[in-house]
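Q: got a structure for you, letters missing:
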């Protein structure tokens, strides 16, 4: 991926059969070719976020962020100064103990990207409060999961399109980037 010019890749721990060792190897390969590695963690559990960040992920995509509380939990798990991220400077990302505690914490808080995945109708309804939480860097609109959530209702495509437009407009007003996969609707 690095040889063809990608800026980053997404390591999908949520749906693909990757474990911590596999993720660690992929992140190391990304570092070798100078591209960023974003890990789509299995859940918003602090240990899932910490595992990816300790391996050196440049960011995490956190699935099923549905409200302000879950958005706050992402920030707490992924940031030192505004959160409760576990401290382990002896990892690769901590330069195996060569960085001071202050340097490691400052570098990580500035380096890491935290992205909330908006993929549930509840999240769409709560998008204003999700985006009001400081410390996460943007949102990813998961239209596939939104489509599955609206399945069985009339006008699934219209529901997904409307949800996408609402999240996108709200994120733009909040000054937050939006990521989305291309999809023909």
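A: Everything's here; your move. Since the structure is predicted, the reported quantities are computational estimates derived from the model, not experimental observations.
Q: only C-alpha atoms for contact and neighbour calcs from this point on.
A: OK.
Q: need the next SSE after the longest helix seen in the chain, C-terminal direction.
A: The longest helix of the chain (DSSP state H) is helix 156-174. Following helix 156-174 in sequence order, the next helix or strand is strand 178-180 (DSSP states H and E).
Q: Now tell me what touches that following strand from outside.
A: Outside strand 178-180, the residues within contact range by CA atoms under 8 Å, 6 or more residues apart in numbering are 138, 139, 140, 141, 142, 143, 168, 171, 172.
Q: In the longest helix of the chain, which residues are buried?
A: 156, 157, 159, 160, 163, 164, 167, 168, 170, 171 (16 or more other CA atoms under 10 Å).
Q: likewise stretch 127-138?
A: Counting neighbours by 16+ other CA under 10 Å, stretch 127-138 gives 127, 128, 130, 131, 133, 135, 136, 137, 138 as buried.
Q: Please dump those into TSV; it should also carry distance to residue 109 and secondary structure for every row.
A: Converted to TSV, these look like this (distance: CA to CA, whole Å; DSSP: H, G, I helix; E, B strand; the rest coil):
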residue	distance to residue 109	secondary structure
127	24	helix
128	24	helix
130	20	helix
131	19	helix
133	16	coil
135	9	coil
136	11	coil
137	11	coil
138	15	strand
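Q: Could I get these in a markdown table, plus columns for distance to residue 121?
A: Below are those laid out as a markdown table (distance: CA to CA, whole Å):
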| residue | distance to residue 121 |
| --- | --- |
| 127 | 10 |
| 128 | 13 |
| 130 | 13 |
| 131 | 15 |
| 133 | 19 |
| 135 | 23 |
| 136 | 20 |
| 137 | 21 |
| 138 | 18 |
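Q: ok, the most centrally placed residue in the chain to residue 38 distance?
A: The residue lying closest to the centre of the chain (CA atoms, centre = their mean) is residue 61, at 1.9 Å. Going from residue 61 to residue 38 by CA to CA, to the nearest Å gives 7 Å.
Q: do the same with residue 105
A: Distance from residue 105 to residue 38, by CA to CA: 19 Å.
Q: Of these two, which one has the most company?
A: Using other CA atoms under 10 Å as the criterion, residue 105 and residue 38 rank with residue 38 on top: 24 against 20.
Q: host element of the more buried one?
A: Going by DSSP H and E, residue 38 is in strand 36-40.
Q: List of residues touching that strand?
A: Against strand 36-40 from outside (CA under 8 Å, 6+ apart): 7-14, 26-27, 30, 52, 57-63.
Q: Below is structure B, check it against A:
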């Protein structure tokens, strides 16, 4: 499901968009299952999209991830998943977005999974590069884009503007009929100090804490967890879902705390999700 009006008339992607928007505006039937869950206050479960090859080569050297339509199709067939999280923060790869989208759209899919794509932070390659990546990811079929390391209220507003520039219909508390996800991540001490102001920025969908990055920046896990809870409190205050990485040891606690996006990884992800779904009554 493409959800952006970045292309002019006549392209396949823009044709798909117009149909989806029209049906959504009439009866909401095109709303992603993920959004329906969150709108009803229910937790949703997803996984990091795994690379088709191991992270490390036989000699221990890091290998650039490889993503394929076949990998996307495998995820599409998994009935436990509500969304998939394609992490391109360290290595931007537009072809990966297209490949996973193709796989998720396969005829064998169990249900429609939302494709969330994390791009490199604005601070890495600058405003224009981040803008182009948001636009390109959405045009390639991402259902949402994740903005990591948002450093300030000003940068959050800038990130929101990237979606506005292409008339993306962003789902938010003020726009419950939206179909596009925009997610902001607080991962730095300076941003944590502005968490109230960042939470109050209108026009985005999910507010989350990158607890690993924040813990490293603050010097210990306890401080990172305290910051994580601050972000959760602000997300709840403004009615935004919060997403957190989890496993079978902490997913029940995270659900009880009020996290609505539970993100798993690794070969045991399905087992961890099953624990979470049982706790959530799903």
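A: Thanks, I have the structure now. Being a predicted model, the structure only gives us computed values, none of them experimental.
Q: thinking again about what came up before, in TSV, list the buried residues of helix 156-174 of the first structure along with distance to residue 18 of the first structure.
A: As requested, these are exported to TSV (distance: CA to CA, whole Å):
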residue	distance to residue 18 of the first structure
156	31
157	31
159	32
160	29
163	30
164	29
167	30
168	30
170	33
171	31
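Q: so, if you compare those, which one comes nearest to residue 121 of the first structure?
A: residue 163 (7.7 Å; CA to CA).
Q: Give the closest residue to that closest one in space, chain neighbours not counted.
A: With CA to CA, 6 or more residues apart in numbering as the criterion, residue 163 of the first structure has its nearest non-adjacent residue at 6.2 Å, and that residue is residue 124.
Q: list the contacts for the one you found?
A: Here residue 124 of the first structure is in contact with 66, 118, 163, 166, 167 (criterion: CA under 8 Å, 6+ apart).
Q: next one: residue 85 of the second structure
A: 46, 47, 48, 49, 115, 116, 117, 118, 263 are the contacts of residue 85 of the second structure under CA under 8 Å, 6+ apart.
Q: Looking at the first structure, name the residue matched to it.
A: Structural alignment (TM-score structural alignment) places residue 85 of the second structure against residue 10 in the first structure.
Q: distance of that match from residue 103 of the first structure?
A: From residue 10 of the first structure to residue 103 of the first structure the distance is 27 Å (CA to CA).
Q: sorry, back to before: give the aligned equivalent of the residue nearest to the centre of the first structure in the second structure.
A: Using TM-score structural alignment, residue 61 of the first structure lines up with residue 146 in the second structure.
Q: The strand or helix carrying that match vs the first structure, mean deviation?
A: Using DSSP H and E, the element containing residue 146 of the second structure is strand 144-147. With mean CA distance after the TM-score superposition for the first structure, strand 144-147 of the second structure departs from the first structure by a mean of 0.6 Å once superposed.
Q: C-terminal to that strand, which secondary structure element comes first?
A: With secondary structure assigned by DSSP H and E, strand 144-147 of the second structure is succeeded by helix 153-164.
Q: Report all helices and strands that that next one contacts.
A: Secondary-structure packing of helix 153-164 of the second structure (3 or more CA pairs under 8 Å, 6 or more residues apart in numbering; DSSP states H and E): helix 127-139, strand 181-186, helix 195-200.
Q: tell me, the strand holding residue 38 of the first structure lands on which residues of the second structure?
A: Counting by TM-score structural alignment, strand 36-40 of the first structure sits on residues 114-118 of the second structure.
Q: average distance between the matching stretch and the first structure?
A: Mean for stretch 114-118 of the second structure is 0.6 Å (mean CA distance after the TM-score superposition for the first structure).
Q: what's the spacing between that stretch and its chain's center?
A: 5 Å (CA atoms, centre = their mean, to the nearest Å).
Q: and if you look at stretch 273-282 of the second structure?
A: 20 Å.
Q: Check which residues of that stretch are buried.
A: Applying 16+ other CA under 10 Å to stretch 273-282 of the second structure flags 273, 274, 275, 276, 277, 280 as buried.
Q: and what of stretch 135-155 of the first structure?
A: Applying 16+ other CA under 10 Å to stretch 135-155 of the first structure flags 135-143, 145-147, 149-150 as buried.
Q: just those residues now: which is nearest residue 1 of the first structure?
A: For these, the nearest to residue 1 of the first structure is residue 140 (21.3 Å; CA to CA).
Q: ok, and the closest one, which helix or strand is that part of?
A: strand 138-141.
Q: Which part of the second structure matches that strand?
A: Counting by TM-score structural alignment, strand 138-141 of the first structure corresponds to 206-209 in the second structure.
Q: can you list the residues that contact that stretch?
A: Outside stretch 206-209 of the second structure, the residues touching it (CA under 8 Å, 6+ apart) are 181-187, 199, 227-228, 231-232, 235, 240-244.
Q: show me the contacts for the aligned residue in the second structure for residue 119 of the first structure.
A: In the second structure, the residue matched to residue 119 of the first structure (TM-score structural alignment) is residue 187. Taking CA under 8 Å, 6+ apart, we find residue 187 of the second structure in contact with 148, 149, 150, 151, 209, 210, 211, 213, 214.
Q: same thing but 6 Å
A: 149, 209, 210, 213, 214 (CA atoms under 6 Å, 6 or more residues apart in numbering).
Q: ok, now residue 26 of the second structure?
A: Per CA under 6 Å, 6+ apart, neighbours of residue 26 of the second structure: none.
Q: residues in the first structure aligned with the helix or strand hosting it?
A: Using DSSP H and E, residue 26 of the second structure maps to helix 12-27. Under TM-score structural alignment, helix 12-27 of the second structure has no counterpart anywhere in the first structure.
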